[in-house]
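> Build me a model from this:
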Amino acid sequence: MKPNINAFFDSATWTVSYVVFDEPGGCCAIIDPVLDYDPKASRTSTRSADKLIAFIDEQRLSVEWILETHAHADHLSSADYLRDRLGGTIGIGSNIPVVQETFKKIFNLGDAFIPDGHHFDHLFTEDELFQVGKLTAKAISVSGHTPADTAYQFDDAIFVGDTLFMPDIGTARADFPGGDARQLFKSIQKLLVFPPETRLFMCHDYPPVNRAAAWQSTVAQQRLHNIHVHDGINENEFVTMRNKRDATLEMPNLLLPSIQVNIRAGKLPPVETNGVAYFKIPVNLI
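Here you go, the predicted model:
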C-alpha cells in the first residue's frame, strides 16, 4: 500500500517534517517534528507542531508513531509535546545511546542522565518492520552523519533524514562528534541501490537563490545528478571531499540547545530548584 504523505517546511531551520498516513480517518506517523525556538530570548513555541496537529485533526488520523531520523543538531524536536497531545510511540535508531554517551560527556550531564536510550519509547534495529495502520514500514540504519541515523521506508517512499539532500546540494556533513564520512558513503549506497523510481524524502533543504525549497527526489535523480555521490564517485573520493568541505563549515546555529533536547526525545533539560530549565553552553570545546 502506497503511503499518503504531507510535508511541512520550516523556513527558520530549513527542516521538513512529514505526516505519513494510510487513509483519511486512519493511522499516521509523524517524522522529524520541529519545536520552534527563539535563540535570542531562549523561548520555545509550538507553532510548527500545531500545524501538524491541525492537519492530523482535519484528516481524523490516529498517531501511532513519532519517528526521529536522528538526534538533530539544527532544530529542536517537538516529539514530546506531540506525544502528550496526540499519543503515539517515539522511535529512533538503536545506536542513540552512543550519541547520548558522547554528548553526556560534552555537556557534563552527570549521573542523573543515563545514556541507555530509555528517553525514547522504542529503539529500532536494522531492517525492523513495523505497522502504521495498514502501512508496513521498515527502519534502515544509515549512520555516518551520526551513529544513530535511521531512514524509514514506506513502500516506494524512503525518508532519508540527514544523509542525502537535493541533488544540487549534495550530502550531509559528517564532522559532528561520532560522525564518519566513510560510513556515511556506505549508508548512502544502501539507499541508492533501491529501484530508480524509489521516492526519497529529505529532512532539509538549503536551496540556492534560483529555486524554491524542495524535498523530494528519486534514486535515479540522485545517482545521475547528486553533486557529491553521483555514479562514478568512489568511496575515497567522497571521503576526501566530505572531510575537506566539513572543515570549512560553521557549526549550526542551534547545535547546543538542539542536542540537549533531542537526546531526551524532545524534552527540555530538567528544571532546577527555581523551577526554570537551563541549557548548558560549553566554552572552547566544540
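> Please count neighbours and contacts with C-alpha atoms only from this point.
OK.
> gap between stretch 33-46 and the chain center?
17 Å (Cα atoms, centre = their mean, to the nearest Å).
> Quick check: buried residues in that stretch?
P33, V34, L35, D36, Y37 (16 or more other Cα atoms under 10 Å).
> who touches it?
With contact meaning Cα atoms under 8 Å, 6 or more residues apart in numbering, stretch 33-46 is reached by 10, 15, 17-18, 47-49, 68, 75-79, 254.
> where along the stretch 51-200 of the chain do the strands fall?
62-67, 76-77, 89-93, 122-124, 129-132, 135-141, 150-154, 157-161, 199-202 (DSSP state E, counting those that start in this stretch).
> Point out the other helices and strands that the longest one packs with.
Translated: strand 135-141. For strand 135-141, the packing partners by 3 or more Cα pairs under 8 Å, 6 or more residues apart in numbering; DSSP states H and E come out as strand 129-132, strand 150-154.
> so which of the ones you listed gets nearest H230?
Shortest distance between H230 and the helices and strands packed on strand 135-141, using Cα to Cα, is found for strand 150-154: 19.6 Å.
> That closest one versus strand 62-67: what angle between them?
Angle, strand 150-154 to strand 62-67, by axes from the mean of the first three to the mean of the last three Cα atoms, to 10 degrees: 140 degrees.
> gap between strand 150-154 and the chain center?
The answer for strand 150-154 is 11 Å, by Cα atoms, centre = their mean.
> circling back to that earlier point, dump the contacts of stretch 33-46 into CSV; add neighbour count and distance to R223 as well.
Output for the contacts of stretch 33-46, formatted as CSV (neighbours: other Cα atoms under 10 Å; distance: Cα to Cα, whole Å):
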residue, neighbour count, distance to R223
D10, 17, 27
T15, 21, 23
S17, 23, 24
Y18, 23, 24
R47, 13, 36
S48, 17, 33
A49, 20, 33
E68, 28, 25
H75, 28, 28
L76, 28, 31
S77, 29, 31
S78, 25, 33
A79, 30, 33
L254, 17, 31
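> with these in mind, which one is nearest to L123?
Closest to L123, out of all of the contacts of stretch 33-46 and judged by Cα to Cα, is E68, at 10.3 Å.
> wait, the closest one sits on I96?
No. E68 is not in contact with I96 according to Cα atoms under 8 Å; the separation is 10.6 Å.
> run this one through as well so I can compare:
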Amino acid sequence: MRPQVEPFFDSTTSTFTYVVHAGDGTAAAVIDSVLDYDPKSGRTSTASADRVIAFVREHDLRVEWLLETHAHADHVSAAQYLKRHLGGKIAIGEQIRLVQHTFKGVFNLGEDVPADGTQFDHLFAADEAFAVGALSARALHVPGHTPADVAYQIGDAVFVGDTLFMPDVGSARCDFPGGDAHTLYKSVRKLLSLPPQTRLFMCHDYPPASRDANCETTVDEERRKNVHLHEGVSEDEFVEMRTARDRTLSMPVLILPAVQINIRAGDMPTPESNGVRYLKIPLNAL
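Model (predicted):
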C-alpha cells in the first residue's frame, strides 16, 4: 500500500511534520507535530499546527493518531493542541518511561509528572502492528538517539524520526541521556534491511548550502550514499565517528523547554497560583 504523505516544514527548527492518509475523506495520522515556541520571550504560538489543521479539514480527513517518534529535544510537540481541534490518540513507544524517569530527575519534577507513560493515550510495544484506517502500520523500535525512538512504517513509507538523516547529512547524535551509538547502528541496519524501494521520510533536514531542505529518500539510496552509514561501514567505525562528532556538538537551543513539555505528551505544566505556567531551567545539569 502506498499512502499519501503531505510534509510540512518548520524552518525555525528544521522539523518535518507529516499527514499520512489514503486519500480525501479517509483516516489520517499526524507525525511529529510542532508547536511554535520563542525561547527569547517564552511565548508559544500555533501557526505551524494551524497549517496542519487547515490541510486536514480541506481534505476531509479523520485524524486517528497523533504519533511521536520520540521525546524531541529540538522542538515542542503540538499534539495536545491538535487533539483538541482534530481528535486522535497521542502515541509514542513504551520506552518513553525510561526517558521520563531520566528527565524527571534532571528537572526534579514532582508526582504530578509520573514516569509511567500515562500522559500518552497509547504506548507502542516494539514492532506493534496497528492501522490508520485501511492502511497497515507498524511501530518499529529503533533506539540509539534515545532509548524510546520509534519509526512508523505505514504502507511503503517509513517515518524514521531521529535515526537517519538525508544521505549527505548522515545520522543522529547519540549523546543525550540514554543514547548509544552501538544501539543506533543496529537500529539503522534494521531500517536498511527493508526492501530497497521503501520510502524513508526524515524528521529533520540540515542541508548543505548546495540544496534546499528535503524530506524523502529510499532505503536503496541510504544504503549506497549515507555518509555515515552506507554499506560497508562497520559498527566500530561508525561508533568511533559518531562519538567523536558528538563531542563537538552543542546542546539544541530548545532542549530544556522541549523535553519538559514533550515527556508530558505536549502538555504544559500546571498553572501556579498566579495563573502562569512555568518551565524549569536546571543549572549545570546537562
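> quick one on the thing from earlier: could I get the helices and strands packed on strand 135-141 of structure 1 in CSV, plus columns for mean neighbour count and distance to F165 of structure 1?
Below are those laid out as CSV (neighbours: other Cα atoms under 10 Å; distance: least, Cα to Cα, whole Å):
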stretch, mean neighbour count, distance to F165 of structure 1
strand 129-132, 16, 25
strand 150-154, 25, 13
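> now the ones you listed as CSV including distance to F103 of structure 1?
Formatted as CSV, these follow (distance: least, Cα to Cα, whole Å):
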stretch, distance to F103 of structure 1
strand 129-132, 29
strand 150-154, 19
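> how about those strands, which one is nearest C28 of structure 1?
Comparing these by Cα to Cα, strand 129-132 comes nearest, at 5.9 Å.
> how big is the offset of the closest one relative to structure 2?
Here the mean offset of strand 129-132 of structure 1 against structure 2 after fitting is 1.0 Å, by mean Cα distance after the TM-score superposition for structure 1.
> Could you tell me how far that strand lies from the centre of the chain?
18 Å.
> Now tell me what touches it from outside.
F21, D22, C27, C28, A29, E64, W65, T136, A137, K138, A139.
> need the helices for structure 1, in chain order.
47-58, 79-86, 96-107, 181-192, 219-225, 235-246, 255-262 (DSSP state H).
> Average offset of the fifth one relative to structure 2?
Taken against structure 2, helix 219-225 of structure 1 registers an average deviation of 0.7 Å after superposition, with mean Cα distance after the TM-score superposition for structure 1.
> just curious, which of the contacts of stretch 33-46 of structure 1 is nearest to K190 of structure 1?
Closest to K190 of structure 1, out of all of the contacts of stretch 33-46 of structure 1 and judged by Cα to Cα, is E68, at 19.1 Å.
> how much space between the closest one and P97 of structure 1?
Per Cα to Cα, to the nearest Å, E68 of structure 1 is found 14 Å from P97 of structure 1.
> Over to F21 of structure 1?
F21 of structure 1 is 29 Å from P97 of structure 1, by Cα to Cα.
> Tell me which of the two has more neighbours.
In this view F21 of structure 1 and P97 are compared by other Cα atoms under 10 Å, and F21 has more residues nearby, 28 against 21.
> Could you verify my assumption that that one touches C27?
Yes. With contact defined as Cα under 8 Å, F21 of structure 1 counts as touching C27 (5.6 Å).
> where do the contact lists of these two overlap?
L61, V132, G133.
> Widest-spaced pair of the contacts of stretch 33-46 of structure 1?
Top of the distance list for the contacts of stretch 33-46 of structure 1 (Cα to Cα): Y18 and L254, 20.9 Å.
> Now the residue nearest the centre of structure 2: closest residue in space, sequence neighbours ignored.
With distances taken as Cα atoms, centre = their mean, T69 lies nearest the centre of structure 2, 3.6 Å away. Leaving aside its chain neighbours, T69 of structure 2 sits nearest to V150 (4.8 Å; criterion: Cα to Cα, 6 or more residues apart in numbering).
> And for K138 of structure 1?
L129 (4.5 Å).
> again with P167 of structure 2
Of all residues not flanking P167 of structure 2 in the chain, N226 sits nearest, at 3.8 Å (Cα to Cα, 6+ apart).
> And that neighbour, what's its match in structure 1?
Matched across to structure 1, N226 of structure 2 falls on N226, judged by TM-score structural alignment.
> I am assuming its match contacts A172, so please confirm or correct that.
No. The criterion here is Cα under 8 Å, and N226 of structure 1 misses it with A172 at 11.9 Å.
> Please list all residues in contact with I263 of structure 2.
A71, I96, V99, Q100 are the contacts of I263 of structure 2 under Cα under 8 Å, 6+ apart.
> again, 10 Å this time
70-72, 77, 96-97, 99-101, 103-104, 113-115, 117, 119-120 (Cα atoms under 10 Å, 6 or more residues apart in numbering).
> Around F9 of structure 2, count how many other residues there are.
19.
> again, but for the one 5 residues further on
S14 of structure 2 sits with 15 neighbouring residues when counted by other Cα under 10 Å.
> Can you tell me the closest non-neighbouring residue to it?
H204 (5.4 Å).
> so the one you found touches T69, yeah?
No. Taking contacts as Cα atoms under 10 Å, H204 of structure 2 lies outside contact range of T69: 11.8 Å.
> Report the set of residues contacting both of those two.
Common contacts of H204 of structure 2 and T69 (Cα under 10 Å, 6+ apart): V160, G161, D162.
> most surrounded residue in those?
Busiest of those [other Cα under 10 Å] is G161, holding 27 neighbours.
> Return the residues in contact with that one.
Contacts for G161 of structure 2 (Cα under 10 Å, 6+ apart) come out as 15-16, 31-32, 68-70, 72, 142, 145, 149-152, 172, 200-204.
> where's the closest residue to H119 of structure 1 other than its chain neighbours relative to D121 of structure 1, distance?
Leaving aside its chain neighbours, H119 of structure 1 sits nearest to R264 (5.4 Å; criterion: Cα to Cα, 6+ apart). As judged by Cα to Cα, R264 of structure 1 and D121 of structure 1 stand 11 Å apart.
> Who has more neighbours out of these two?
More neighbours surround R264 than the other of R264 of structure 1 and D121, with 21 against 14 (other Cα under 10 Å).
> so what's the more buried one up against?
Here R264 of structure 1 is in contact with A71, S77, A79, D80, Q100, F113, P115, G117, H118, H119, F120 (criterion: Cα under 10 Å, 6+ apart).
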